[in-house]
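K.L.:
Mind folding the following:
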Amino acid sequence: MTAPLPAPLAPGHALVTGGAGFIGSHLVDGLLADGWQVTVIDNFDPYYPEAVKRRHIAAQLDHPRYRLVEVDIRDGAKLNALLTGDYSVIVHLAAKAGVRNSLTDPLGYQMTNVIGTQNLLSFAQARGIKPFVFGSSSSVYGNCPRLPWSESDLGLTPINPYASTKLANEQMGYVYAETFGLRFVGLRFFTVFGERQRPDLAIHKFARLMLAGKSIPVYGDGSSERDFTYWGDIVAGVRAAMAFASDPSKAKYAVFNLGNNRTVGLLEMIRQMEQVLNVKAQIDWQPWQPGEMRRTWADIHAAQIQLGYQPATDFETGLRRFADWLAVQP
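P.N.:
Predicted coordinates:
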C-alpha cells in the first residue's frame, strides 16, 4: 500500500540558508508568493561574483515578509545573536560548492560545510525548531557501481572532499533526529540547471564560452553522463520535503534523491546546446580530472512515493529556458 503524502503545509516562517544562491533564491520566490515569511542567511561567499547573487534577490529585498541576514554560518555566536525570529522550518542550502575547488581547499570545505551545518543543527535544537531540510548532493555516491543510485545503497565512498562533507552532514542529521528529536530530511540534488545557475557549472560556463566564440574544456573522452534536473523540479521537491519534515506522522529522519531519472551524455549535452544557442562548439579536450564522477543517475522511486515528487521539465525545455534567461544577462 502506498503511504499517504505529507499533509499540506500552511505558510509559516522559513529560515533559508544560502537563500541568495541559485536554488535558494528560486525557493524564496515561491515561498513569498505563497504567503510565507522568509528569513534568508547568506554571506555572499566570493566563490563567484557577489553581484550575481545580489541580482537574484533584488526584487525580494523590499518585500514586507522578507529579511536578509548577512552572516557566515561558521560563526555560531553571530547566528544565535542575529536570528531572533520564531521559525517554523529550516531549509539549509548554504555550503561551499564545487568539486574541483574542494580538492585544493579541503579544510575550508570542512569548516563551512561541516562546522556550519553543526552550528545550524545546534541552533535548531536550542530553539526547538524540529523540521530541518538539508541540501545534500548526488556526489555522496562517489563511483558507486550500482545504477541508478538508490538511497538504500550502503557503504558510500565519496571521492572528493566536497562529497565527504555532504555525507558527514547527513550522518549528523541522523544523530540530531535520533538523539535530539529533530525531523531531518536530506535531499541529494542531481546536477541542477536552469535560470540563475552558478556561472562555474558546465551548462552556464559552456554557454558563455560558446557565445563568445571560445573553446570549451571537455575532460576525459566525452563519455561522462549526468542526471540533469531542472531547478523548478528541485524546488518542488524541497517544498514537499518541508511538508514531510513538518508532519509528525512521517519518519523523523529520511534521505531522498531529487533527480530527473534519466541521464544525458556530455557530448549530447553539447549537441543540444549548439542547437539552442545556434552556435558551434569548439572543444578543447583535457585529461580526466581527479575527484570527478563519470556518471550520475538517480533512482527517484522513494521521493515519488513519499514526497509525491515528479520531475516535469525535460532537459531540452529547461535548456531553452536557460538560454532565454542568459540572453538578457549582463
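K.L.:
going forward, measure contacts and count neighbours with C-alpha atoms only.
P.N.:
Noted.
K.L.:
helices or strands next to whatever helix or strand residue 323 lives in in the packing?
P.N.:
Here residue 323, judged by DSSP states H and E, is contained in helix 315-326. Here helix 315-326 touches strand 229-230, helix 266-277, going by 3 or more Cα pairs under 8 Å, 6 or more residues apart in numbering; DSSP states H and E.
K.L.:
quick one: it to helix 266-277, angle?
P.N.:
When axes from the mean of the first three to the mean of the last three Cα atoms, to 10 degrees is applied, the directions of helix 315-326 and helix 266-277 differ by 50 degrees.
K.L.:
buried sites along helix 315-326?
P.N.:
315, 318-320, 322-323, 326 (16 or more other Cα atoms under 10 Å).
K.L.:
Can you lay out those as CSV showing distance to residue 175?
P.N.:
Formatted as CSV, the buried residues of helix 315-326 follow (distance: Cα to Cα, whole Å):
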residue, distance to residue 175
315, 37
318, 37
319, 39
320, 42
322, 39
323, 42
326, 42
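K.L.:
How about the contacts made by residue 38?
P.N.:
Counting by Cα atoms under 8 Å, 6 or more residues apart in numbering, residue 38 touches 13-16, 28, 31-32, 65-67.
K.L.:
ok, which pair from the buried residues of helix 315-326 is furthest apart?
P.N.:
Spatially, the most separated pair among the buried residues of helix 315-326 is 315 and 326, at 16.2 Å (Cα to Cα).
K.L.:
Next one: the closest residue to residue 316 other than its chain neighbours from residue 93, what distance?
P.N.:
Closest residue to residue 316 apart from its sequence neighbours, by Cα to Cα, 6 or more residues apart in numbering: residue 272 at 7.2 Å. Distance of residue 272 to residue 93, computed by Cα to Cα, to the nearest Å: 30 Å.
K.L.:
more crowded one of these two?
P.N.:
Under the neighbour definition other Cα atoms under 10 Å, residue 272 and residue 93 were set side by side, and residue 93 has more, 23 against 15.
K.L.:
Am I right that that one is in contact with residue 135?
P.N.:
Yes. Residue 93 lies in contact with residue 135 (Cα atoms under 8 Å); the separation is 5.0 Å.
K.L.:
another one to check against the first:
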Amino acid sequence: MQKILVTGAAGFIGYHLSSWLCKNGHQVMGIDSLNNYYDVNLKLDRINQLRRESHFSFRPVNICDKPELDALFAAQKFDVVINLAAQAGVRNSIEKPYAYIDSNLIGFINILEACRHNPVKHLIFASSSSIYGNSDRIPFSEDHITDAPVSLYAATKKANELMAHSYAHLYGIPTTGLRFFTVYGPWGRPDMAYFSFTKNIIEGTPINVYNHGNQMRDFTYVDDIVEAMGALVSKAPEHNIPFRVCNIGNHQPVRLMDFINTLENIIGKEAKKIMLPRQSGDVDATYADVTKLTHLVGFQPKTDIEEGLSQFVNWYKKYYQ
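P.N.:
Here you go, the predicted model:
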C-alpha cells in the first residue's frame, strides 16, 4: 500500500483514478478546490461515491493556497503525488486567461515546491495533447517539437512540462508528465463536446458542429487511461535527470462527424446540427503514438468508440433520470 495524493480528485479523471487506486490497495487522499467551472453538484456526487472506498479521504484544498498545501504535505508524507488539478478547457482559456495562470502555473509551482521540500517517490502530472498544436506530423510522438501552442491552455501545459523538468534536474524529483488525448466516459465533464452532444440530442436541441465535423480526435476511454496510470505509479523514471513525458491516448483517431453518427445510433435519435467553421484555439487532428507507454507498462487501449459511448450514454440516462 502506498500513500497517494490525487489533486483534482473531484474531477472526471481524478474520480476514476482515485477509485481504481483504492480498489487496488492504495491509501488515497483526494483534494479539490470544487470550483464552479462546471456543475459543483456533479463534483460532490463523485466525491460521495469515493467516500464509499475504505482507503479514501477527502479535503477541500486549492493547490493555489500554498500555506495549506505545504501543511498538508508536511503532515501526510505522501509516497506518490498525482497532480490532475488544473483549469481545463481550450476555448475557455481564451475568455478567462487569468484562471489558467492561477491554477495551471501558480498552483503547479506550489505542487513542485511541496514535492521538493517533502520528497516523494514519484510525481505524475497531467499535460495535454494540445501542446502539439497544429502539427502536420502524425501520429504525435513525444520527440516532436512542441513550441507552437495555439491556445493559452496548451501554453500552460507546455510550461508545466518545462517547470517539472527543471525541478527533476535541480532536485532529483522523479517525474512523469502525461499528455492526455480527449478522454471520455461515465462521470465525464459537462463542458466536453460528447457530453453536450448527448444532452442536446436527447432533448432535441441543436448541436454546434465546428469545422463542419472534419476534425479528427483520438478519443480515449477513461478506464483505459486509469489502468495505465495506476501501473505507472510504481514505475518512476530513474535517469540522471528523472523526468519523462508520455502520450496516453487511444492511437485510433475518429472523425468528429463519425463520432456524432455513432452517438446518434446509440441514442436512437438524429441530432439537429448547426455546421460552423473551426473555432479559435482548436486543432485539426490529434493522434497519439503510444509506443513509449506500451513499453513502460504494456499499455493497450481496448475500448472502442461504440462500447465507450454506450457506457457513457447509459450512465448519463441513469444519472440525469
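K.L.:
Would you report the TM-score computed for these chains?
P.N.:
The TM-score (TM-score structural alignment, normalised by the length of the second structure) is 0.96; 319 aligned residues with a Cα RMSD of 1.4 Å.
K.L.:
quick revisit: the second structure: matching residues for the helix holding residue 323 of the first structure?
P.N.:
Helix 315-326 of the first structure corresponds to residues 305-316 in the second structure, going by TM-score structural alignment.
K.L.:
how close does the matching stretch sit to the first structure?
P.N.:
With the two structures superposed, stretch 305-316 of the second structure lies on average 0.8 Å from its match in the first structure, counting by mean Cα distance after the TM-score superposition for the first structure.
K.L.:
What residues in the first structure pair up with stretch 6-23 of the second structure?
P.N.:
Using TM-score structural alignment, stretch 6-23 of the second structure lines up with residues 16-33 of the first structure.
K.L.:
next one: the matching stretch to chain centre, how far?
P.N.:
Offset of stretch 16-33 of the first structure from its chain centre (Cα atoms, centre = their mean, to the nearest Å): 11 Å.
K.L.:
Also stretch 252-268 of the second structure?
P.N.:
For stretch 252-268 of the second structure - counting by Cα atoms, centre = their mean - the centre lies 21 Å from the chain centre.
K.L.:
Now for residue 166 of the second structure, how many residues are close by?
P.N.:
Neighbour count of residue 166 of the second structure, defined by other Cα under 10 Å: 16.
K.L.:
got a list of what it touches?
P.N.:
By Cα under 8 Å, 6+ apart, no residues touch residue 166 of the second structure.
K.L.:
Secondary structure element for the corresponding residue of the second structure for residue 108 of the first structure, which one?
P.N.:
Structural alignment (TM-score structural alignment) places residue 108 of the first structure against residue 99 in the second structure. Using DSSP H and E, residue 99 of the second structure sits within helix 97-100.
K.L.:
The next helix or strand after that helix vs the first structure, mean deviation?
P.N.:
Beyond helix 97-100 of the second structure on the C-terminal side, the first helix or strand identified by DSSP H and E is helix 107-117. Once fitted to the first structure, helix 107-117 of the second structure is off its aligned match by 0.5 Å on average (mean Cα distance after the TM-score superposition for the first structure).
K.L.:
what does helix 107-117 of the second structure rub up against?
P.N.:
With Cα under 8 Å, 6+ apart, helix 107-117 of the second structure has contacts from 63-66, 69-70, 73, 83, 86, 123, 160, 163-164, 167, 171, 173.
K.L.:
same thing with stretch 85-97 of the first structure?
P.N.:
Residues contacting stretch 85-97 of the first structure (Cα under 8 Å, 6+ apart): 12-19, 24, 42, 47, 73, 109, 112-113, 117, 120, 124, 129-135, 162, 242, 246.
K.L.:
which residues in the stretch 201-330 of the first structure form strands?
P.N.:
With strands called from DSSP state E, counting those that start in this stretch, the stretch 201-330 of the first structure shows them at 215-219, 225-226, 229-230, 253-258, 264-265, 282-286.
K.L.:
Return the most buried member of the ones you listed.
P.N.:
With neighbours taken as mean count of other Cα atoms under 10 Å, the strands of the stretch 201-330 of the first structure reach their highest mean count in strand 229-230, at a mean of 26.
K.L.:
Provide the aligned range in the second structure for that strand.
P.N.:
Using TM-score structural alignment, the residues of the second structure aligned to strand 229-230 of the first structure are 220-221.
K.L.:
Check the mean deviation of the matching stretch from the first structure.
P.N.:
Relative to the first structure, stretch 220-221 of the second structure is 0.3 Å off (mean Cα distance after the TM-score superposition for the first structure).
K.L.:
For the corresponding residue of the second structure for residue 252 of the first structure, which residues are in contact?
P.N.:
Residue pairing (TM-score structural alignment): residue 252 of the first structure is matched to residue 242 of the second structure. Contacts for residue 242 of the second structure (Cα under 8 Å, 6+ apart) come out as 168-169, 172-175, 236.
K.L.:
Pull the most distant pair out of these.
P.N.:
Maximum distance among those (Cα to Cα): 14.5 Å, for 169 and 236.
K.L.:
Which of these two has more residues huddled nearby?
P.N.:
Per other Cα under 10 Å, whichever of residue 169 of the second structure and residue 236 has more neighbours is residue 236, with 19 against 15.
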